[in-house]
Each structure stands twice: as C-alpha cells, then as structure tokens.
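> Next comes the sequence, and after it the predicted model I'd like to discuss.
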Amino acid sequence: MNDPADSDILRQLCLSQNLAVLATAMGADPYASLVAVALRPDLRQLYFATPRATRKCANLAENPQVALLMDNRTNQVSDFSRAAAATLIGAADELTGAERDRGLALYLARHPHLAEFTASPSCAFFRVRIERIFLVTRFQSVMEYHFSP
C-alpha cells in the first residue's frame, strides 16, 4: 500500500462499513445491488450472501468479475471535503464446504442477524478475491492499491 495515511483511511473505511454496492454484469448490461459484506482484515477477501434466485447470482454465474463500492458519505455538505469511497475490484466465487464455513464465521461475526438467512439452502455464499482497490478522498485524490494473487 502507498501512503500510510491513505492506507489507514482505506482500512478504516473498508472494515467499518456493513454494506456495499455490488456491481455485476450480464452481457453488456450492468447491474448494481446493495449487499451486506464482511472483509478479512488484510482487505484481500470480501464475503457476501444472496438468494440464489436473484439477478446478481445469475450474473455471477455468467461473469464472476465484480466491483464493489464502499463509502462513508453522510449526505451533508461536509462530504465534499471529508467523504471517502473505495472501489474494490475482483472475482467472485461461490463457496462450499470448509471454505464456506470459514468465510461464514467471519461474515456472521459481523452480521449475526443473518444467521437464519445464510443457513437456508436457497442462499448462496460468495467470496470476492480483491485484486485492486481505488480509494477516492476529497472527490479528487485517487490512490490505487494492487494485491498480488
């Protein structure tokens, strides 16, 4: 990671947010969804759950590349100078078995209210392997972070 101050902003932003906007695509059509998320502390993997009978699940079956937006805006004028947004780019895969159990433990520590939802056979549980993150602060300062596979 680059500047330590920006790294701290990025880490705090990503680890403090419970929700993210997930962008998927079906052919040429983009699609955005709000999802509950949990990230590993090293910011290399993110987890989310979704019902199997959703457009985002169908999109992921066709194209696993995703972008997720996390931000700390408050819809106040101060956002123009204080808000930060991170776009996380990576590939999603549905987890099963022991990998699902490990990811789900982290996810449910963050979202215990979703235990019944994630236990349903109709729920798919995904991991996103983060490849790059773009952090934007003050609406114009952009830092790019790369993670090696």
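Sure, I can see it. These numbers were taken from a predicted model, which means no experiment stands behind them.

> Going by C-alpha atoms from here, please, whenever you check contacts or count neighbours.
Fine.

> Mind telling me what element Leu10 is part of?
Element membership for Leu10, per DSSP states H and E: helix 4-16.

> ok, and here's another one to check against it:
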Amino acid sequence: MIEKMKALVREKDTCVLATVSSGKPHCSLMSYIADPECREIFMVTHPLTRKFKNLQENPCVSLLIDTREEDRSRALGQKKALTISGTFQKVDPSRKKALRDQFLARHPQLKELVDDPEAILFAIRVQSFQLLEGVRDAYFAEAE
C-alpha cells in the first residue's frame, strides 16, 4: 500500500500545506517536488509569508494531496486523499542548485518566485502517510 501512496505523491505536484502557530492553523496551496523515495517533499516560499513564520515556530506540518480535480465527475467514494505528516527542514546549501533546477523543470510557471534572491527552498521530511480511498477505506503507513 505504501507504494500506492508514494505513486500519488509522484503523480501530483500541488498540495495543501497546513501549519500551526500559537495554536492557530493556516493552510497554503503549494507546488512541490519529491525525492524519488518520497522521503522529502520540497517547496519554495518567501520568508515574509505567514506559512514560513509558522514553520519556524512549529516545524510539524500536514500535507494534503488529493484527486478531486480529475475525479470531479466521479462519486465521492472514488476520490483519494493522502495526508502526509512531516517536519519542516532547511535544505543543505550543497543541494539547493540541483533541487532548484528540478523544481523549475516541474514548475516553470514559478520561475519568478524561484529566481527571487529572497525565496527559500525548504523540505518537509515525511514521517507518515494516511490514504483515504472514498469515504470508508483508510490506510496508514510510517515513512520508510
């Protein structure tokens, strides 16, 4: 089942990032890339955003990746929603150039953001996956 979960991560490139600061939740729609093993998910943001301030205060996050766009015509019971629990991490400077290039290859429309000298490329270290298929079938897996 974990391979099915990772396949959804690889197939998609947009998620909802949920952060919390001072007990207040905040959600952001984010473009992402993942490493081949889906152990890390990479995103780009500006340091003055609420999400980044939240990440610095509380590194625990949740991501939601789902199939609602392609499943618009399907019944609710056929949609998939993958919740990922993870931890915010800074990216080692030696990896930034390669990751930046990979990010732009997947998201060329974000070139202006990625090229901004203030922009921050960061990682979410995956701890667990929970896949909901339809309204009844749920599967949980710890990250490998």
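Arrived safely, thanks for sending. Worth saying up front: this structure is predicted, and the values here are computed from it rather than measured.

> tell me the SS of Leu104 of the second structure?
Classification of Leu104 of the second structure by DSSP: H, G, I helix; E, B strand; the rest coil places it in helix.

> hmm, back to that, now do the helix holding Leu10 of the first structure: which elements does it pack against?
Helices and strands touching helix 4-16 of the first structure, by 3 or more CA pairs under 8 Å, 6 or more residues apart in numbering; DSSP states H and E, are strand 29-39, strand 65-71, strand 84-94.

> Apply 10 Å and report the result again.
Contacts defined by 3 or more CA pairs under 10 Å, 6 or more residues apart in numbering; DSSP states H and E place helix 4-16 of the first structure against strand 29-39, strand 65-71, strand 84-94, strand 123-137, strand 141-146.

> Arg100 of the first structure is nearest to which of the ones you listed?
strand 123-137 (7.1 Å; CA to CA).

> Hey, what's the angle from that closest one to strand 141-146? Just curious.
Put simply, strand 123-137 of the first structure runs at 130 degrees to strand 141-146, going by axes from the mean of the first three to the mean of the last three CA atoms, to 10 degrees.

> how about Ala119 of the first structure, what's its match in the second structure?
When the second structure is aligned by TM-score structural alignment, Ala119 of the first structure is paired with Asp115.

> meant to ask about Arg110 of the first structure, not that
Looks like Arg110 of the first structure aligns to Arg106 there (TM-score structural alignment).
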